[in-house]
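Novice: prediction below, plus the sequence it came from.
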Amino acid sequence: MAVLPIIITGDPVLHTPARAVTDFDARLAQLVADMYDTMEAAPGVGLAAPQVGVPLRLFVYHWVDDDDRLWRGVAINPELWVTPVPLGEPDDDDESEGCLSVPGERFPLRRSARSILRAVDLDQKPFEIQADGWLARIFQHEYDHLDGILYVDRLDAGWEKTVAKVIRKSGWGTPGNSWLPGVDDLDA
């Protein structure tokens, strides 16, 4: 297992839709294992393959809900259905979101309260998860990565200048920027 560098916003792999996984082989299993290690080292609750420079439709997740239930898995070639996003302004505390590809930053974003995730696992076994709350948010965030969308792309218009300033000040927004969990201190 290995911790992989996490690509920072601006690299084309993060802003381009990913390709379907077609080869379920030892390389895919190794990628998934490395993605778990990377996510846990970051630390994060989800990580999509494009975030480690691999343009494939898969993500891993690891989260413990309020009932101490562990949600951990890999979603390969996922489909996601969501309820309508509620109207109104997002709450700065309860709806703030971060991303390992925009390390150290958090911004308020309103998401759908519920989602249904359908995917296959490493053994190509189909599964479905009906999620709400933070788990639904995690699935929406990671699924967006597979379509080349970062959460900062979804922020309300009032945040555009702030996000652009943070990206410019950090030296991001161009290809080739990454950080390595456990080595780089970026406070993701």
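Specialist: Yes, it's here.
Novice: could you use CA atoms for every contact and neighbour count after this?
Specialist: OK.
Novice: any idea which element L28 lies in?
Specialist: L28 is part of helix 26-41 when elements are defined by DSSP states H and E.
Novice: now for that helix, which elements pack on it?
Specialist: Secondary structure elements in contact with helix 26-41, counted by 3 or more C-alpha pairs under 8 Å, 6 or more residues apart in numbering; DSSP states H and E, are strand 46-48, strand 58-64.
Novice: highest mean neighbour count out of these?
Specialist: strand 46-48 (a mean of 29; mean count of other C-alpha atoms under 10 Å).
Novice: excluding its backbone neighbours, what's nearest the residue nearest in space to the middle of the chain?
Specialist: The residue lying closest to the centre of the chain (C-alpha atoms, centre = their mean) is E142, at 3.4 Å. Excluding the flanking residues, the one nearest E142 by C-alpha to C-alpha, 6 or more residues apart in numbering is A48, at 5.8 Å.
Novice: quick check: the one you found vs I149, distance?
Specialist: As for A48, its distance to I149 is 11 Å (criterion: C-alpha to C-alpha, to the nearest Å).
Novice: coming back round to it: please point out which parts of the helix holding L28 sit buried.
Specialist: 31-40 (16 or more other C-alpha atoms under 10 Å).
Novice: got another, please set it beside the one above:
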Amino acid sequence: MILPVTVFGDPILRKVTPDIDKDYEGLQELIDNMFETMYNAEGVGLAAPQVGLSVRIFVVDATPMAEEEPALKDFKKAFINPHIIEKDGEEVIMEEGCLSIPFIREEVKRKDRIRMKYFDENWVEHDEVFEGYAARVLQHEYDHLDGVLFVDYATPLKKRLLKSKLTAITKGKVQPSYRIKLPKV
């Protein structure tokens, strides 16, 4: 089922999400719905807060980027209770966007290597190192689980310049190609 994407201004996007346990009701259905929602909106990642749930889960499918970065071929995963253990490597600036902040793209500086512990959808624990674009996508989605949005990395001047666009999103004055859920303001 395609879920509406929660947009900027909703308090759930600013909450730190708790870990879940194995008995989380409807987990596989949630993961399937998150993938379907992400594909419908043409995204490469989607975190649970973006569909209105304050739980520590996100999904990614960076396969469309495999042409530019072959390591991303078949890079489709669900991350349950992820925790970044290390960030290192070069700091790389790259433009990012977000389904919860439609029509805005900004440059964000991130480390190009991370180590993350997480469970997959079969509750198998992983401790993996990710590099390059995969590390960027994972850091972006991980930020959602800690209540951080990519616009938070903007300079104070850039934030002032974005304010009216962000307010327009909060008020529903944007029409992305996917269903959105406006904040109750």
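Specialist: Great, that's in hand. Computed from a predicted model, the values in this text were never measured in an experiment.
Novice: by how many degrees do the longest strand along the first structure and helix 26-41 diverge?
Specialist: In the first structure, assigned by DSSP state E, the strand with the most residues is strand 70-82. Interaxial angle of strand 70-82 of the first structure relative to helix 26-41 (axes from the mean of the first three to the mean of the last three C-alpha atoms, to 10 degrees): 110 degrees.
Novice: okay, buried residues for strand 70-82 of the first structure please.
Specialist: Buried residues in strand 70-82 of the first structure (16+ other C-alpha under 10 Å): 73-78, 80, 82.
Novice: same deal with stretch 160-180 of the first structure?
Specialist: Within stretch 160-180 of the first structure, the residues scored as buried using 16+ other C-alpha under 10 Å are 163, 167, 172-173, 177-180.
Novice: and the gap between the residue lying farthest from the centre of the second structure and L149 of the second structure?
Specialist: For the second structure, the largest distance from the centre (C-alpha atoms, centre = their mean) belongs to L157, which lies 24.4 Å off. Counting by C-alpha to C-alpha, the gap from L157 of the second structure to L149 of the second structure is 17 Å.
Novice: just how off-centre is stretch 98-109 of the second structure within its chain?
Specialist: For stretch 98-109 of the second structure, the separation from the chain centroid amounts to 11 Å (computed by C-alpha atoms, centre = their mean, to the nearest Å).
Novice: show me what that stretch is in contact with.
Specialist: Residues from elsewhere that reach stretch 98-109 of the second structure, judged by C-alpha atoms under 8 Å, 6 or more residues apart in numbering: 5-8, 41, 43, 46, 50, 91-97, 150-151, 153-154, 165-166, 169, 174, 176.
Novice: among those, which are in helices?
Specialist: Taking DSSP state H as the definition of helices, those contribute 165-166, 169.
Novice: wait, which of those residues is closest to R14 of the second structure?
Specialist: L166 (14.6 Å; C-alpha to C-alpha).
Novice: report the contact partners of that closest one.
Specialist: L166 of the second structure touches 8, 101, counting by C-alpha under 8 Å, 6+ apart.
Novice: one step back: would you mind pulling up the elements that the strand or helix carrying the residue nearest to the centre of the first structure packs against?
Specialist: Element membership of E142 of the first structure [criterion: DSSP H and E] is helix 133-146. Where contact means 3+ C-alpha pairs under 8 Å, 6+ apart, helix 133-146 of the first structure is packed against strand 46-48, strand 58-64, strand 70-82, strand 114-120.
Novice: helix 133-146 and the longest one, what's the angle between them?
Specialist: When the same axes, to 10 degrees is applied, the directions of strand 70-82 of the first structure and helix 133-146 differ by 70 degrees.
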